[in-house]
Each structure stands twice: as structure tokens, then as C-alpha cells.
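J.: got a sequence here, can you build the structure:
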Amino acid sequence: MVVLNKIYTRTGDSGATALGNGARVAKHSARVEAYGTSDELNCFVGVARLEATGETDDALSRIQNDLFDLGADLCRPDMEADKDAEYPPLRMTAEQVDRLEAEIDIMNAELDPLRSFILPGGTTLAAQLHVCRTVARRAERLAVLLSEQETINPVAVKYLNRLSDWFFVAARMANNGGKDDVLWVPGANR
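T.: Here you go, the predicted model:
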């Protein structure tokens, strides 16, 4: 359980922050960049939820919770120490990736195949989901960079990779099942 009685602590005033295991690192470290970007993504998902309804809103709610799980995973280094931790650290699981894949397959079955790249836009929700897609890709790139420097849970990278695909397909669904996708016309303004 998390209890936050005081929001500011002044412990980060020097440019360092605490990780999930208590270690202090620079706020610009690869690990903080990775989980900070997943937090940024969560905020954009919250904005998208302002337009979402029904199953899409339900799915986005699950994704927001997953993104907190992802942040908890990424902020906790040293997976080898997990077995000795007082409380087992929260780690992303293959089941979370599998759920995204199943949801992608269900949505994609309702869409016509793409015959062109699409431009971000269409409905407000679709445009917001495209922003989520690109921020998820950035979070993935940062997690991959972190994985080249330190050991991380490989499922975290898989989750982000699948999540950006989920946002792409969900954006098409938000565009009237793909019928209102904005198609790229190569060289249209030459």
C-alpha cells in the first residue's frame, strides 16, 4: 500500500531521485527516463479517456493500471535481489502482453487491411491515441536503451512494443472502424 502524507520532500532538490530499492540516481538517468516516459504516456492515456467510451474506455483504464505496474517494474533495479526483497517487486508479466495481443486481434478483425500508411488524425480520440502510440514508442526506445546498460525485465520492452501496436489499431477503430482514416498520399504537395 502506498501512503503519501507529504508531497514534497526536498530530497530531489539536488537532481537525484530514489529508485524502488532506495538507491539514489540522477533524475536524467536512463532508468528514470524510461519510467518517467511511461508516466508521461499514462497522462496521455488519461486525456484519451476523456473521449473514449464503453470497451475502449475500459481497455484504456486497464492500460493505465498496467503503466503504473510498468513504472514500478522499471524503477526497481537488480532483478537478482527480487527473491530476497521484503516485498516481492512488481514485475510485468507475459499475461499482460498476451491480453494486449488478444485485444489487438479482436479489433483488427473488424478493420479492412491497410493499403496506405495513415496520418495521425480523424476523430479526436484517434488523434489522441496516435499521440499515445508515439509516446509508447519513445518509452520503448528508452527501455531498450536502459536494457543495454542494465538488466531489466524483458517483458517490459515487449509490453511497450505491443502497446504501441494496440494504440495504432485502436486509433483506426476510433476512426469509424478505419473508414475515416486519413491516408498518406506520397508526394501530394510537390
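J.: rest of the way, CA atoms for contacts and neighbours
T.: OK.
J.: longest helix anywhere in the protein?
T.: helix 124-149 (DSSP state H).
J.: and that helix, how far out from the chain's middle?
T.: 6 Å (C-alpha atoms, centre = their mean, to the nearest Å).
J.: other SSEs contacting it?
T.: When contacts are defined as 3 or more C-alpha pairs under 8 Å, 6 or more residues apart in numbering; DSSP states H and E, helix 124-149 packs onto helix 30-49, helix 154-174.
J.: which one of those helices lies nearest to E101?
T.: E101 lies closest, by C-alpha to C-alpha, to one member of these: helix 154-174, at 7.0 Å.
J.: buried ones in the longest helix of the chain?
T.: Under the neighbour-count criterion of 16 or more other C-alpha atoms under 10 Å, helix 124-149 has 124-133, 135-144, 146-147 buried.
J.: swap in stretch 88-101?
T.: P89, L90, R91, M92, T93, Q96, V97, L100, E101.
J.: got a list of what A30 touches?
T.: Neighbour list for A30: L142, A143, L145, L146 [criterion: C-alpha atoms under 8 Å, 6 or more residues apart in numbering].
J.: secondary structure and distance to S29 for the buried residues of stretch 88-101 - can I get that in TSV?
T.: Shown next, in TSV, are those (DSSP: H, G, I helix; E, B strand; the rest coil; distance: C-alpha to C-alpha, whole Å):
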residue	secondary structure	distance to S29
P89	coil	21
L90	coil	21
R91	coil	20
M92	coil	21
T93	coil	24
Q96	helix	26
V97	helix	26
L100	helix	29
E101	helix	31
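J.: which ones are touching the most centrally placed residue in the chain?
T.: By C-alpha atoms, centre = their mean, the chain has its centre lying nearest to A136, at 4.6 Å. A136 is in contact with S38, L41, L160, N161, L163, S164, counting by C-alpha under 8 Å, 6+ apart.
J.: another one to check against the first:
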Amino acid sequence: MVVLNRIYTRTGDKGDTALGDGSRVNKDALRVEAYGTVDETNATIGLARLHAEDEMDAALGRIQNDLFDLGADLCRPDPDRDSEAKYPVLRMTAGQTERLEREIDAMNEALEPLRSFVLPGGSALAAHLHLCRTVSRRAERLAVALGRAEAVNAHAARYLNRLSDWFFVAARIANDSGRADVLWQPGANR
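T.: This is a model prediction of the structure:
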């Protein structure tokens, strides 16, 4: 259980922060950038949920919870040393990515194949989901870069890769199952 009885601690006033294992790093460290961008993705989902209803809202809520799991995973360095931790370490699992894949497949069944790229927009929900997609792509790029520099749970980047796909398909669903998609017209304004 998490208990937050004090919001500010002053421990990061000099530009460093604690990771999940207690070690301290600069606030602009790649690991902090990665899980910070996961948090930013979560905030964009909060905006999208203002326009979502029923099943879409519930699915976005599940993803928000997953993103807290993902942040916890990324803030804990060196997955190979998890057995040394005092408490169980929360890591992303294949099952979380597999759930996204099942949801993508189910949403995609209602869509006609694309014949052009989709411009971000259409309905308010679709526009917000496209923003979620682009921020999650940035989080993925940072997680991949982090994985080149340090040990990272492979399921973390895989989840982010699938998540941006989920947002793309969900945005098409939010655009009247693709009928209200705004399509790119190459060279239209030459």
C-alpha cells in the first residue's frame, strides 16, 4: 500500500531523485525521462477519458493502471537483481501486452482497411487518442534508448509499442468506426 502523507520532501532540490531501489540519479537521467514520459502519457489519457464512455472509458482506465505499473517497472533499475529487493518488485508482464493485442484485434474487426494515412483529428476523443499515441511513442523511444544503455524489462518497451497501436485503432473507433477519419491527401495543397 502506498501512503503519501507529505507531498514535498526537499530531497530533490539539488536536481536529483530517488529510483525504486533507493539509488539517486539526476532528474534528467534517461531512466527518469522514460518513466516521466510514461506519466505524461497517463495524463493525456486522463484528458481523453473526458470524452470517452462505457467500454472505451473502462479500457482507458485499465491502461492508466498499467502505466503506473510500467512507471514502477522503469523506475527500478536492473531487473536481474529483483530477488535482492526487500519487497516484491512490480514488473510488466506478457499478459498485459497480450490484453492490448486482443483489444486491438476486437476493435479492428469493426474497421474498413485504410487506403491512406489518417490525420490526427475528427472527433474530440479521436484527437485526444492521437495525442496519447504520439506521447506513448515518445515514451517508447526513450524506453528503447534506456534499454541500450541499461538493463530494462523487455515487456516494458513491448507494451509501449503495442499501446501506441491501441491508441491508433481506438482513435479510428472514436471517429465513427473510421467513417469520420480525416485522411491525408498527398500533395493536396501544392
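J.: quick check: TM-score for this pair?
T.: Between these two chains, after superposing, the TM-score reads 0.99 (TM-score structural alignment, normalised by the length of structure 1); 190 aligned residues with a C-alpha RMSD of 0.4 Å.
J.: on that earlier part again, looking at the contacts of A136 of structure 1, spot the one nearest R172 of structure 1.
T.: Using C-alpha to C-alpha, the contacts of A136 of structure 1 come closest to R172 of structure 1 at S164, 12.7 Å.
J.: what's near enough to touch that closest one?
T.: By C-alpha under 8 Å, 6+ apart, the neighbours of S164 of structure 1 are C132, R133, T134, A136, R137.
J.: go again with 7 Å.
T.: By C-alpha atoms under 7 Å, 6 or more residues apart in numbering, the contact list for S164 of structure 1 reads R133, A136, R137.
J.: for it, give its distance to A170 of structure 1.
T.: Relative to A170 of structure 1, S164 of structure 1 is positioned 10 Å away (C-alpha to C-alpha, to the nearest Å).
J.: then T53 of structure 1?
T.: 12 Å.
J.: out of the two, which sits in the busier spot?
T.: A170 (25 against 11; other C-alpha atoms under 10 Å).
J.: farthest pair in the contacts of A136 of structure 1?
T.: L41 and N161 (13.3 Å).
J.: who has more neighbours, those two?
T.: L41 (23 against 19).
J.: that one contacts V135, doesn't it?
T.: Yes: here L41 of structure 1 reaches V135: they are 5.8 Å apart, a contact under C-alpha atoms under 7 Å.
J.: need the overlap of contacts for those two.
T.: Common neighbours of L41 of structure 1 and V135 (C-alpha under 7 Å, 6+ apart) do not exist.
J.: what about the closest residue to N108 of structure 1 other than its chain neighbours, how many neighbours?
T.: Nearest residue to N108 of structure 1 in three dimensions, chain neighbours excluded: V169, at 6.5 Å (C-alpha to C-alpha, 6 or more residues apart in numbering). For V169 of structure 1, the neighbour count with other C-alpha under 10 Å is 25.
J.: wait, V169 of structure 1 sits on A109?
T.: No: V169 of structure 1 is beyond contact range of A109, at 10.2 Å (criterion: C-alpha under 7 Å).
J.: which residues touch stretch 71-81 of structure 1?
T.: So stretch 71-81 of structure 1 is contacted by L19, G20, N21, R31, Y35, S38, D39, L90, R91, M92 (C-alpha under 7 Å, 6+ apart).
J.: just curious, which of the residues you listed is nearest to R190 of structure 1?
T.: Nearest to R190 of structure 1 among those, with distances taken as C-alpha to C-alpha, is S38, at 37.9 Å.
J.: tell me the counterpart of that closest one in structure 2.
T.: Under the alignment (TM-score structural alignment), S38 of structure 1 maps onto V38 of structure 2.
J.: and its match, what does it touch?
T.: L67, G71, S136, A139.
J.: tell me how far whatever residue of structure 1 lines up with the last one lies from D98 of structure 1.
T.: The one in question is A139 of structure 2. Under the alignment by TM-score structural alignment, A139 of structure 2 pairs with A139 in structure 1. For A139 of structure 1, the distance to D98 of structure 1 equals 19 Å [C-alpha to C-alpha].
J.: mind listing what's buried in stretch 69-83 of structure 2?
T.: Buried-residue list, stretch 69-83 of structure 2, by 16+ other C-alpha under 10 Å: D69, L70, G71, A72, D73, L74, C75, R76, P77, D82.
J.: sorry, back to before: could you dump the helices and strands packed on helix 124-149 of structure 1 to TSV with distance to Y8 of structure 1?
T.: Output for these, formatted as TSV (distance: least, C-alpha to C-alpha, whole Å):
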stretch	distance to Y8 of structure 1
helix 30-49	18
helix 154-174	29
